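> What follows is a protein structure lacking sequence information:
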């Protein structure tokens, strides 16, 4: 990706090196940081799965106020942070344009929080081992940048656009939250059994993948120099690497389809490609799709 001409977002909060922890409750988090990712991370990091699962369950508690904390700006010479901030800034400009021109609405950008190991959120205690996630309770995306290294080393999905896809997927969840999709899905899930609720979660995650593709397509239209040869392939490879079937196979040696919450590798690639090729938010209605 060519980001030299891109400006950094001012909505980055750096908590690295500060405190982290505290069991605060809130609505269920959505995004890559879910139980399946937690299980895979426990396998790769050698962490007791019960610890990871406990953190995942905390993220589904009841909302409570967060403590006041210092919102630091990241250091200017941190290249990975600068990259993340520039990608975030591009998502802000792109989604502002889409909301204004296609939805006749005002886009409200989220905060992106950089943290290490653990951090309090409006959705509970966030943990690095759970991967990046979006918290609808505070409209913030949380990421430990060490995940990028894991994406490359453990999942074989390196490259700057693969990293950008991770951010764009979580921003996709923010878009869903702003449009009321998140509330509808959460309400429906509460009326369902576990297997049905998981199927609904899959549709929500695949829509976030499609929205990530919509961002990239529109960003490229606005700046023809943004994407370089091979970038799209990096993103598709990353989507395939974090499919439920592949993660379950790596973590436990077998696949349990009824436990899927994000979709298979094939499904994730298909919906990311859908957004990339159409650039149309209306083409991302995974809830109406007969076949995922």
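Structure received. As the structure is a prediction and not an experimental result, all values here were calculated from the model.
> For the rest of this, base every contact and every neighbour count on C-alpha atoms.
Will do.
> From residue 187, how far off is residue 126?
Distance check for residue 126 against residue 187: by Cα to Cα, to the nearest Å, it reads 23 Å.
> who has more neighbours, the two?
A direct count of neighbours by other Cα atoms under 10 Å for residue 126 and residue 187 places residue 126 higher, at 33 against 10.
> Check the secondary structure at residue 228 for me.
Three-state call for residue 228 (DSSP: H, G, I helix; E, B strand; the rest coil): coil.
> contacting residues around it?
1, 2 (Cα atoms under 8 Å, 6 or more residues apart in numbering).
> For it, give its distance to residue 219.
13 Å.
> now residue 231
For residue 231, the distance to residue 219 - Cα to Cα - is 13 Å.
> quick one, which of those two is more surrounded?
Comparing residue 231 with residue 219 by neighbour count (other Cα under 10 Å), the higher total belongs to residue 219, at 20 against 17.
> My read is that the more buried one contacts residue 212, right?
No. Look at residue 219 against residue 212 with Cα atoms under 8 Å: they stay out of range, at 10.6 Å.
> and the most centrally placed residue in the chain, what helix or strand is that in?
The residue lying closest to the centre of the chain (Cα atoms, centre = their mean) is residue 170, at 2.7 Å. In this structure, residue 170 is located in helix 160-178 according to DSSP states H and E.
> now do residue 88
helix 79-98.
> Going along the chain, name the helices of the stretch 1-150 of the chain.
35-45, 49-58, 79-98, 146-153 (DSSP state H, counting those that start in this stretch).
> okay, those helices, which one's buried deepest?
Scoring these by mean neighbour count under mean count of other Cα atoms under 10 Å gives helix 35-45 as the most buried, with a mean of 21.
> That helix to helix 146-153, inter-axis angle?
70 degrees (axes from the mean of the first three to the mean of the last three Cα atoms, to 10 degrees).
> also this one, for the comparison:
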């Protein structure tokens, strides 16, 4: 997934059917995935505290491009969708361990990604990003940032538009923003991205203590929420 000017294949087709390098539909595509507010790294082969060799310069460039694309999408579409002015959240970006910005007086958590409502900012542990980037690919970075941005959007809405299933709604908003960014030419979905997105969902679904089913939903619920955003856009996530 890259911040490029044109699409080889519509995102929704990639998610539902797959797409080869020429932009034609192909069978055997993977289901659309999602991320979590507090996100743990893939369990194999890394464990928390071990990352492996990662091109961090490339990873950080992907994070920068994801922030630019997702930010541009919401800057354009939020006012139209909700008939109110849009104020973007601050992107605190990467930290390591407990060296990140505190949220509500609490220190940052290692191997975590989060939106802090009191400070109105997004942040992520660079080792978390590196673990997923190393094992899965750059779609990991885009999806984590899109999900956490979804929580920032929730914080800007009237209470009646925020679902009690806040994590699934953030997954839906992530799907809407990535699909919308692709349609606007802000990102390009590359061959292999659907598989990376599916692996991301499997890695961060409900196998970790920070992502309990009671809070975040199971894998199939999160797939369904993300797909709802992809196919129905912002309105489908707030009805």
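That came through fine. Just so we're clear, the structure is a prediction, and the values are computed from it rather than from any experiment.
> Now the TM-score, please.
Once the chains are laid over each other, their TM-score by TM-score structural alignment, normalised by the length of structure 2 reads 0.71; 199 aligned residues with a Cα RMSD of 3.3 Å.
> circling back to that earlier point, from the chain's centroid, how far away is the helix holding residue 170 of structure 1?
In this view, helix 160-178 of structure 1 has its centroid 5 Å away from the chain centroid, taken as Cα atoms, centre = their mean, to the nearest Å.
> Name the residues of it that come out as buried.
In terms of neighbour count (16 or more other Cα atoms under 10 Å), helix 160-178 of structure 1 has its buried residues at 160-178.
> what lines up against residue 70 of structure 2 once you look at structure 1?
Aligned by TM-score structural alignment, residue 70 of structure 2 pairs with residue 91 of structure 1.
> what residue of structure 2 matches up with the residue nearest to the centre of structure 1?
Aligned partner of residue 170 of structure 1 by TM-score structural alignment: residue 148.
> Surely its match and residue 168 touch.
No. Counting by Cα under 8 Å, residue 148 of structure 2 does not reach residue 168; the two are 11.7 Å apart.
> Neighbours of residue 197 of structure 2, how many?
Residue 197 of structure 2 has 26 nearby residues by other Cα under 10 Å.
> for residue 83 of structure 2, same thing?
When neighbours are counted by other Cα under 10 Å, residue 83 of structure 2 comes out with 9.
> State the distance from residue 105 of structure 1 to residue 248 of structure 1.
39 Å.
> higher neighbour count, these two?
Set residue 105 of structure 1 next to residue 248 and count neighbours by other Cα under 10 Å: residue 248 wins out with 21 against 14.
> if I look at that one, how far off is residue 95 of structure 1?
From residue 248 of structure 1 to residue 95 of structure 1 the distance is 33 Å (Cα to Cα).
> returning to that earlier point: which residues touch the nearest residue to the match of residue 170 of structure 1 once chain neighbours are set aside?
Distances taken as Cα to Cα, 6 or more residues apart in numbering put residue 115 closest to residue 148 of structure 2, at 5.5 Å, once the chain neighbours are dropped. Applying Cα under 8 Å, 6+ apart, we find residue 115 of structure 2 in contact with 37, 121, 122, 123, 148, 149, 151, 152.
> Counterpart of residue 115 of structure 2 over in structure 1?
Under TM-score structural alignment, residue 115 of structure 2 pairs with residue 134 in structure 1.
> got it, and residue 181 of structure 2?
Match for residue 181 of structure 2 (TM-score structural alignment): residue 219.
> cool, and residue 204 of structure 2?
Using TM-score structural alignment, residue 204 of structure 2 pairs with residue 242 in structure 1.
> From residue 282 of structure 1, how far off is its match?
For residue 242 of structure 1 relative to residue 282 of structure 1 (Cα to Cα), the value is 25 Å.
> neighbour count winner among these two?
residue 242 (24 against 12).
> okay but the more buried one is in contact with residue 265, surely?
Yes. Here residue 242 of structure 1 reaches residue 265: they are 6.6 Å apart, a contact under Cα under 8 Å.
> can you list residues touching both of these two?
Contacts common to residue 242 of structure 1 and residue 265, judged by Cα under 8 Å, 6+ apart, are absent.
> what's the next secondary structure element after the longest helix belonging to structure 1?
Counting by DSSP state H, the longest helix found in structure 1 is helix 194-222. Once helix 194-222 of structure 1 ends, the next helix or strand along the chain (criterion: DSSP H and E) is helix 231-241.
> Does that following helix pack against any helices or strands, and if so which?
For helix 231-241 of structure 1, the packing partners by 3 or more Cα pairs under 8 Å, 6 or more residues apart in numbering; DSSP states H and E come out as helix 160-178, helix 265-278.
> Distance from the chain centre to it, please.
14 Å.
> orientation of it relative to helix 160-178 in degrees?
70 degrees.
> mean shift between helix 231-241 of structure 1 and structure 2?
With the two structures superposed, helix 231-241 of structure 1 lies on average 2.3 Å from its match in structure 2, counting by mean Cα distance after the TM-score superposition for structure 1.
> Thank you, goodbye.
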